[in-house]
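*Asks:* Return atomic coordinates for the entry below.
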Amino acid sequence: MEVLDVLNLGEIAQYFSKMAMFPVFDFAYYIVSILYLKYEPGAVEVSRKSPVASWLCAMLYCFGSYILADIMLGVSPIDYFHNNSHILLASAVWYLIFFCPLNLFYKCVAFLPVKLVLVAMKEVVRTRKIAAGVHHAHHAYHHGWLIMVITGYVKGSGVALMSNFEQLLRGVWKPETNEVLNMSFPTKASLYGAILFTLQEAHLLPVSKSMLICLFTLFMATTKVFMMARHSHGSPFALIESWLCHLLFGSPLGIEDAHDHHHSAPAAASAPLSPAKTKEELSEVTRKRKSKKAE
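*Replies:* Next up is the predicted model:
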């Protein structure tokens, strides 16, 4: 019993859910976010040609989710920029990653063991943002479950959802990279997390908010670190999603397979005709050679 008292998960979850994010966890969040910006093709060149555009892109990577959520809830999109300490911290990270002499800061934070720790800390912040978004929407729309889900989803993955706008600042336009069309694991996880926190806010999920924050953070951090350590770009939801899509909407893969199968038969049947075509080509080449000799 004494061991159970020591390992009181409820108290640990309560303490964890109230733990301050600034400055340590927010610092890690800004580092990883701006690292992803530097990995974008042409981002380094933009930082040399137009530091202002590069800085704006970095701010979108750090605060895009707040901006998009504020627009949805009818708040000024620049409201978050009154937090001077956050802006200064994110700006300092941007400067160090792009302009630190000998790239020392970038080399340190991009070192895989350090980066894994920073990624885990970023997922702590992401979970808090999802929960805060759902809670904020709940106060404005008490029975608007869909609004709560959308707000939490945007708070968790707003940076990815604004990626096309951020690309425009760098002079790039790639509409095919729309995050809604090609959802990454963090975007999908933010959506599922927003649904869970909405159910908890509506008292339909028999678990406390602090415990849900703790469990979802553990899942996100563990999964993201594991994927990054193995350089994996897959999704742990792939198997469940494929089964649900097959059950609810029919299997697109199955349709494509059947379609390809029907078309493969005529292709196979037409295979014997290819030698005849080759003979025709050969005869055409021979005729041209004869005509050249005659000339």
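*Asks:* Only C-alpha atoms from now on, for both contacts and neighbour counts.
*Replies:* Fine.
*Asks:* pretty sure G158 contacts I71?
*Replies:* No: taking contacts as CA atoms under 8 Å, G158 lies outside contact range of I71: 11.4 Å.
*Asks:* of the two, who's got more company?
*Replies:* Shown here are G158 and I71; by other CA atoms under 10 Å, G158 has more neighbours (25 against 13).
*Asks:* so what's that one up against?
*Replies:* Listed by CA atoms under 8 Å, 6 or more residues apart in numbering, the contact set of G158 reads G64, S65, Y66, L68, A69.
*Asks:* Now the second one, please; I'll put the structures next to each other:
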Amino acid sequence: MEKLKVGRASLTWLNGGVTHLDGGAMFGVVPKALWQGKYEPNEKNQIELRTDPILLQIDGKNFLIDSGIGNEKLTEKQLRNFGVLEQSRVEESLKQLDLSVNDIDAVLMTHLHYDHASGLTKKVREDEYETVFKNAVIYTSEVEWHEMRHPNIRSVNSYWEKNWKPIVEQVKTFDKEVEIADGLKMIHTSGHSDGHAIIVFEEGNETLIHMADIMPTHAHQNKLWVLAYDDYPISSVHEKEKWMDFGYRKEAWYTFYHDAYYRAVKFNQAGEQTEAIKRERYNYS
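*Replies:* The predicted structure is shown next:
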């Protein structure tokens, strides 16, 4: 498992599963001739997208950024359409670190789409689900939590009842931002979804920014390259511009949940890559 240290924060990437989605949708109006040189598609024009939660350890607390794609959540048709070649192995990943799901103090949900939230609950019997992280507070923006429970005609396919009903008593919402620990904040941005949030950690001269699905991979560095899946693409552009400029000034690390090639990338003040942590390619069969 890949690791990163930023100040007193330690990050470890877990195995949350993988999807393969249409490259055109993932890069919106950007011509394929431009994006395929940065992120290679397969013969179906799909690109590989991990769904790997990040274990973020600060001050003796275990935080998880998003939850993976889960297990036994998708139908055979969904598994095929979403290109799911492996489902979550979060519990196995934690076990390798001498931890369990009961050791997670909080789950920081950037948003609640199925590919981020399906790992929050698990099936115990047909049509019955229970929470996975029993001792965790689950943070999400107030706007996102409302839409999760009351999706509109566009978002209904992304927000699933089985992902939210078992966790109702654990959820803690925030409006504009919330400080999870000293220097660690969740900030509501909108963009990809109306309630989408990013995660920022600052300590001294070291900065970490998790842009979630506003910048899902290293290939989305361009401020204008936003997803066709975004509900509010103009908001995505504006927030991306704001937080990329902020990060460049800080020479921050940017971390990824979806990237199949990079776990994290650091940029200088000119926006040039100076350091990177590549994802190791594992055989999980």
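*Asks:* tm score of chain vs chain?
*Replies:* The TM-score (TM-score structural alignment, normalised by the length of the second structure) is 0.25; 131 aligned residues with a CA RMSD of 6.8 Å.
*Asks:* ok, back up a step: now, which of the contacts of G158 of the first structure sits nearest K293 of the first structure?
*Replies:* G64 (72.5 Å; CA to CA).
*Asks:* measure that closest one to H135 of the first structure for me?
*Replies:* Computed as CA to CA, to the nearest Å, the G64 of the first structure to H135 of the first structure distance reads 19 Å.
*Asks:* of these two, who's got more company?
*Replies:* G64 (25 against 19).
*Asks:* any idea which helix is longest in the second structure?
*Replies:* The longest helix of the second structure (DSSP state H) is helix 233-250.
*Asks:* what's that one packed up against?
*Replies:* strand 206-210 (3 or more CA pairs under 8 Å, 6 or more residues apart in numbering; DSSP states H and E).
*Asks:* E11 of the first structure versus A90 of the first structure, what's the distance?
*Replies:* Taking CA to CA as the measure, A90 of the first structure falls 32 Å from E11 of the first structure.
*Asks:* the more surrounded of the two?
*Replies:* A90 (26 against 14).
*Asks:* so that one makes contact with C62?
*Replies:* Yes: the criterion here is CA under 8 Å, and A90 of the first structure meets it with C62 at 7.2 Å.
*Asks:* Overlap of the contact sets of those two?
*Replies:* Contacts common to A90 of the first structure and C62, judged by CA under 8 Å, 6+ apart, are Y30.
*Asks:* now the helices for the second structure?
*Replies:* Under DSSP H, the second structure gives helices at 23-27, 32-35, 76-81, 90-96, 114-117, 142-149, 161-164, 233-250.
*Asks:* among those, which is nearest K123 of the second structure?
*Replies:* Among the helices of the second structure, helix 161-164 sits nearest to K123 of the second structure (CA to CA), with 8.8 Å.
*Asks:* Quick check: C62 of the first structure vs E166 of the first structure, distance?
*Replies:* Where E166 of the first structure is concerned, C62 of the first structure sits at a distance of 12 Å (CA to CA).
*Asks:* which residues touch the residue nearest to A28 of the first structure when sequence neighbours are not counted?
*Replies:* The shortest distance from A28 of the first structure to any non-neighbouring residue, by CA to CA, 6 or more residues apart in numbering, is to L118 (5.2 Å). Contacts for L118 of the first structure (CA under 8 Å, 6+ apart) come out as A28, Y29, I31, V32.
*Asks:* Most neighbours among those, please name it.
*Replies:* I31 leads those on contacts (other CA under 10 Å) with 27 neighbours.
*Asks:* Was I right to think it contacts V93?
*Replies:* Yes: with contacts defined as CA under 8 Å, I31 of the first structure counts as touching V93 at a distance of 6.2 Å.
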